[in-house]
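Enquirer: no letters, just coordinates:
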């Protein structure tokens, strides 16, 4: 008969999946996680499983796109427990808080102001699986996709500020009002936003009048044939490609819209944590060279200006009869 200590899973498991957290990543992410219930004044049951294993299991599902029931057994956690953590952290708002705090940490890490004043907006339509209900899906006539639409707001480095998922049927300008309103509440320092021509029209005047945000559209080029890199817009399109690296986001399988937003949030959390464990990103353009001081040897010669007379010459008058 085995003892209780032998049947209990080890606290530190072997990390051999690409989605597992490294020691440096866990040192960044662990302080941001919510306080356990047993440490609160109200009290609670101590957690049975190590949180690092829980985070690794959630990231495994998000990165590989498997079902919750297919969580590997080497994590040592039942799949219902992993799903419970995923759902509770999403419902309590801790997931959105972690993303916001990581966003500020990354900007400071790169030598930028923690609060950005400019954002870029765009949307992406994805197909919905049979698990997506009829009430939470729609048909995008422009992309010919039956599913949901993701609305992203990123800063100038492509890091997400706001994530919103809606049915794919409404035009981009309709849910954009809700997205811009949320941005104004959570980021009052915002001044300007860029988007494609679908966000134009009355939305530009509404954003400036009611929210104080200048919305500028970046249209396609007149001679553009196929894909082309457009100013400002390429940053949010790159962020959308980052989302698609996680296979759980390639297609929408979630019954709840909030769970779709949570999977996208976990994708950006993974990207931001990994960026914090790397050296700071250098600026795109090198700094301007310092001009040498003027000396007698390289002092430029004075420029002589020809003095003009104050006489005003009038053109000859044209006589008409």
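Expert: Looks like it arrived, so ask away. Note that the structure is predicted; figures quoted are calculated from it, not measured.
Enquirer: CA only for contacts and neighbour counts going forward, please
Expert: Noted.
Enquirer: can you give me the strands for the chain?
Expert: Applying DSSP state E to the chain gives strands spanning 118-127, 138-140, 145-154, 160-167, 192-195, 214-217.
Enquirer: would you turn the ones you listed into CSV with mean neighbour count and distance to residue 105?
Expert: What follows is these, written out as CSV (neighbours: other Cα atoms under 10 Å; distance: least, Cα to Cα, whole Å):
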stretch, mean neighbour count, distance to residue 105
strand 118-127, 22, 17
strand 138-140, 20, 37
strand 145-154, 23, 15
strand 160-167, 21, 13
strand 192-195, 20, 22
strand 214-217, 19, 26
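Enquirer: take the one below as the second:
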């Protein structure tokens, strides 16, 4: 079979070298634990990852994957298995540590930022998994993320939009305290309540609520917190995240981890991220940040 023409979302050799160890270790472990090893895998891991990135980057439905990728059923099957086994979260962690070290930081952060974003959902999302964010007037889901001070993802939680920021924040603070025990400082906005500050204190984390200056109108970057807002902007380079299309919240979280992994891999290798309008002009714009 002739080699297919590459898509802009395809992994370069340099980015695949960074990403390959994680899915390769997953496949090796699956084969070791199988009762009957059987025939070797039919499809190349790199092509499967390229197909999943294509979905995340372009927003196309799985059934609309171009035919020169492996069958869509195979690609979706791998995505579902990798989500369940937290392969995307592992990949985010590996790349984040590498990027922090490249930026002259220690591998594990000591401070972080939490923020939430409400987004509309597609018809594939069950009504029971949606809600209304009264403050934002959005019916759908809420993405709550934790980033380090460079804006790199530490944790993500997807809930109904009606879930209060503090409720999601409690879950995320517990998760961060368990997986990143050196964190001692976290910044949040005024949507988070005092009881969350007190809960964080019981975990040895100093939580600071960064308030807007009274009388300020329009968008104004807030000290310390602007980095997490910039991260949401980075993630929007992936059209699959412009709306929540995933039936399961855990699949939404996996798509966010994958988008961040893609961004970090490009930043590590110095490659450009093509924005939506650049697909027309063919100009390549360096990754923000």
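Expert: Arrived safely. Everything quoted here is computed from the prediction, not taken from an experiment.
Enquirer: picking that back up, for residue 57 of the first structure, find the nearest of the strands of the first structure.
Expert: Judged by Cα to Cα, the one of these that comes nearest to residue 57 of the first structure is strand 160-167, at 22.5 Å.
Enquirer: now do the contacts for the counterpart of residue 216 of the first structure in the second structure.
Expert: Using TM-score structural alignment as the criterion, residue 216 of the first structure maps onto residue 208 of the second structure. Residues near residue 208 of the second structure by Cα atoms under 8 Å, 6 or more residues apart in numbering: 185-188, 197.
Enquirer: residue 38 of the second structure too?
Expert: Here residue 38 of the second structure is in contact with no residue (Cα under 8 Å, 6+ apart).
Enquirer: do you know how far the alignment partner in the second structure of residue 98 of the first structure is from residue 256 of the second structure?
Expert: In the second structure, residue 98 of the first structure lines up with residue 91, judged by TM-score structural alignment. Counting by Cα to Cα, to the nearest Å, the separation of residue 91 of the second structure from residue 256 of the second structure is 12 Å.
Enquirer: okay, the two: which has more neighbours?
Expert: A side-by-side neighbour count of residue 91 of the second structure and residue 256, using other Cα atoms under 10 Å, places residue 256 first with 29 against 22.
Enquirer: now do the contacts for whichever residue in the first structure pairs up with the more buried one.
Expert: In the first structure, residue 256 of the second structure lines up with residue 264, judged by TM-score structural alignment. Taking Cα under 8 Å, 6+ apart as the criterion, residue 264 of the first structure is in contact with 163, 243, 249.
Enquirer: could you dump the residues you listed into a markdown table and include distance to residue 269 of the first structure?
Expert: Output for these, formatted as a markdown table (distance: Cα to Cα, whole Å):
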| residue | distance to residue 269 of the first structure |
| --- | --- |
| 163 | 12 |
| 243 | 11 |
| 249 | 14 |
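Enquirer: coming back round to it: could you name the stretch from the strands of the first structure that's closest to residue 253 of the first structure?
Expert: strand 118-127 (9.0 Å).
Enquirer: give the aligned equivalent of residue 191 of the second structure in the first structure.
Expert: Looks like residue 191 of the second structure aligns to residue 198 there (TM-score structural alignment).
Enquirer: and its match, how far from residue 175 of the first structure?
Expert: Here the distance between residue 198 of the first structure and residue 175 of the first structure works out to 12 Å (Cα to Cα).
Enquirer: try residue 167 of the first structure
Expert: 10 Å.
Enquirer: cool, residue 56 of the first structure as well?
Expert: Taken as Cα to Cα, the span from residue 56 of the first structure to residue 175 of the first structure is 33 Å.
Enquirer: which one's more surrounded, the two?
Expert: The neighbour count for residue 56 of the first structure versus residue 175, taken as other Cα under 10 Å, is higher for residue 56 (21 against 17).
Enquirer: residues touching that one, list them.
Expert: So residue 56 of the first structure contacts 19-21 (Cα under 8 Å, 6+ apart).
Enquirer: over to residue 212 of the first structure?
Expert: So residue 212 of the first structure contacts residue 191 (Cα under 8 Å, 6+ apart).
Enquirer: for stretch 81-94 of the second structure, buried residues please.
Expert: 82-83, 86-94 (16 or more other Cα atoms under 10 Å).
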